[in-house]
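> Predicted model, plus sequence, below.
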Amino acid sequence: MASDSKTYLFEEVAEHNKTKDCWLIISGKVYDVTSFMDDHPGGDEVLLAATGKDATNDFEDVGHSDSAREIMEKYYIGEIDSSTIPLKRTYIPPQQTPYNSDKTQFVIKIMQFLVPILILALAFAVRNFTKRD
């Protein structure tokens, strides 16, 4: 690694997210893995999925070997300005409509009115159409 490494902004690194131009952020370092895309044992899709974010967890979760870590060194191009990495987004579930909303209450009242009438109509129809003369 060069001692006078360049520092990149997150937005700049995130733009390199294609098979022919792929950069990754791992452990605060920036790697240009474009020339490694065809050789990566997991395929280029794995590398592309790690673009546009801090891929440290993705890299560590796989459990790369020491030799894989050595290979990484030749793709090192600089450091990431950590202050430009966006904070992780927290999942906010959509607001749920309460079960007994006004619309639900209206439908329930209509059903309470119609169901008995429909049952009576059905009983009347069965009685009249099944009479024996």
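Okay, I see it.
> rest of the way, CA atoms for contacts and neighbours
Noted.
> all helices for the protein, in order.
10-14, 44-49, 56-62, 66-72, 102-129 (DSSP state H).
> Just give the closest residue to residue 13, not the sequence neighbours.
Spatially, and ignoring its direct neighbours in sequence, residue 13 is nearest to residue 23 (6.2 Å; C-alpha to C-alpha, 6 or more residues apart in numbering).
> What separation do you get for the one you found and residue 62?
Separation of residue 23 from residue 62 (C-alpha to C-alpha, to the nearest Å): 18 Å.
> So between those two, which is more surrounded?
Under the neighbour definition other C-alpha atoms under 10 Å, residue 23 and residue 62 were set side by side, and residue 23 has more, 26 against 8.
> I figured that one hits residue 35, correct?
No: Residue 23 is beyond contact range of residue 35, at 10.4 Å (criterion: C-alpha atoms under 8 Å).
> re the thing from before, would you check how far apart the residue nearest to residue 13 and residue 36 are?
11 Å.
> burial measure for residue 59, as a count.
Residue 59, neighbours per other C-alpha under 10 Å, totals 16.
> Put this next to the previous one:
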Amino acid sequence: MSGDGRVFTLGEVSKHSSNQDCWIVIDGKVYDVTKFLDDHPGGDDVILTSTGKDATDDFEDVGHSSTAKAMLDEYYVGDIDSSTVPTKTKFVPPPPPKQTESNQKQSSELVIKILQFLVPLLILGLALGIRSYTKTPSS
């Protein structure tokens, strides 16, 4: 590693975003990967889309091998000033809406209305079933 303890801002790193001069940030370290662009198995576009930002997630999501991670050492030029990198915000889903008393009241009223309709139908069906079962056949 030959970074000489240099610290770069994200703005400085962002200026190196072409296929003639390409720097990326991974895990707080800055790498000049210009010489590697032509050899990258995924093509240079994959790397170029990760310039100007913290590319750690992009790098990790692909599942690079330990060999690929070790290769980074030869491209190391310094560290990133973490205060210049925007903080990552994690998505936190909103809590489910709480049922208000009116919603609970409406739900229980709906159940009561359904039962008021079904119970008489069940009684009628039961009465007809008993009548037809106990009816004596006429001769």
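Thanks, I have it. Values in this document were obtained by computation on a predicted structure and should not be read as measured data.
> Need the TM-score between these chains.
Overlay of the two chains. TM-score (TM-score structural alignment, normalised by the length of the first structure): 0.63; 90 aligned residues with a C-alpha RMSD of 1.7 Å.
> residues in contact with the residue nearest to residue 13 of the first structure?
Shown in contact with residue 23 of the first structure (C-alpha atoms under 8 Å, 6 or more residues apart in numbering): 13, 14, 16, 17, 30, 31, 32, 33, 34, 51.
> Likewise for residue 33 of the first structure?
21, 22, 23, 24, 75.
> Which residue in the second structure aligns with it?
For residue 33 of the first structure, the equivalent position in the second structure is taken to be residue 33, counting by TM-score structural alignment.
> okay if I get the helices of the first structure as TSV plus distance to residue 1 of the first structure?
Shown next, in TSV, are those (distance: least, C-alpha to C-alpha, whole Å):
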stretch	distance to residue 1 of the first structure
helix 10-14	18
helix 44-49	21
helix 56-62	18
helix 66-72	10
helix 102-129	65
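> Residue 80 of the first structure is nearest to which of these?
helix 10-14 (6.6 Å; C-alpha to C-alpha).
> related to what we said a few turns ago, closest one to residue 90 of the first structure among the helices of the first structure?
helix 56-62 (16.7 Å).
> If I align to the second structure, which of the contacts of residue 23 of the first structure are still contacts?
Shared with the second structure under both residues aligned by TM-score structural alignment, their matches' C-alpha atoms under 8 Å, the contacts from these are 13, 14, 16, 17, 30, 31, 32, 33, 34, 51.
> Strands along the second structure, start to end?
Using DSSP state E, the strands found in the second structure span residues 7-8, 17-18, 21-26, 29-32, 76-80.
> For residue 56 of the second structure, grab the count of nearby residues.
Quick note: residue 56 of the second structure (other C-alpha under 10 Å) scores 15 neighbours.
> That one and residue 112 of the second structure, how far apart?
57 Å.
> Repeat that for residue 130 of the second structure.
From residue 130 of the second structure to residue 112 of the second structure the distance is 27 Å (C-alpha to C-alpha).
> Need the kept ones among the contacts of residue 23 of the first structure in JSON lines (columns: distance to residue 45 of the first structure).
Shown next, in JSON lines, are those (distance: C-alpha to C-alpha, whole Å):
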{"residue": "13", "distance to residue 45 of the first structure": "18"}
{"residue": "14", "distance to residue 45 of the first structure": "16"}
{"residue": "16", "distance to residue 45 of the first structure": "14"}
{"residue": "17", "distance to residue 45 of the first structure": "11"}
{"residue": "30", "distance to residue 45 of the first structure": "18"}
{"residue": "31", "distance to residue 45 of the first structure": "16"}
{"residue": "32", "distance to residue 45 of the first structure": "15"}
{"residue": "33", "distance to residue 45 of the first structure": "12"}
{"residue": "34", "distance to residue 45 of the first structure": "12"}
{"residue": "51", "distance to residue 45 of the first structure": "10"}
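> I'm done for today, thanks for sticking with me.
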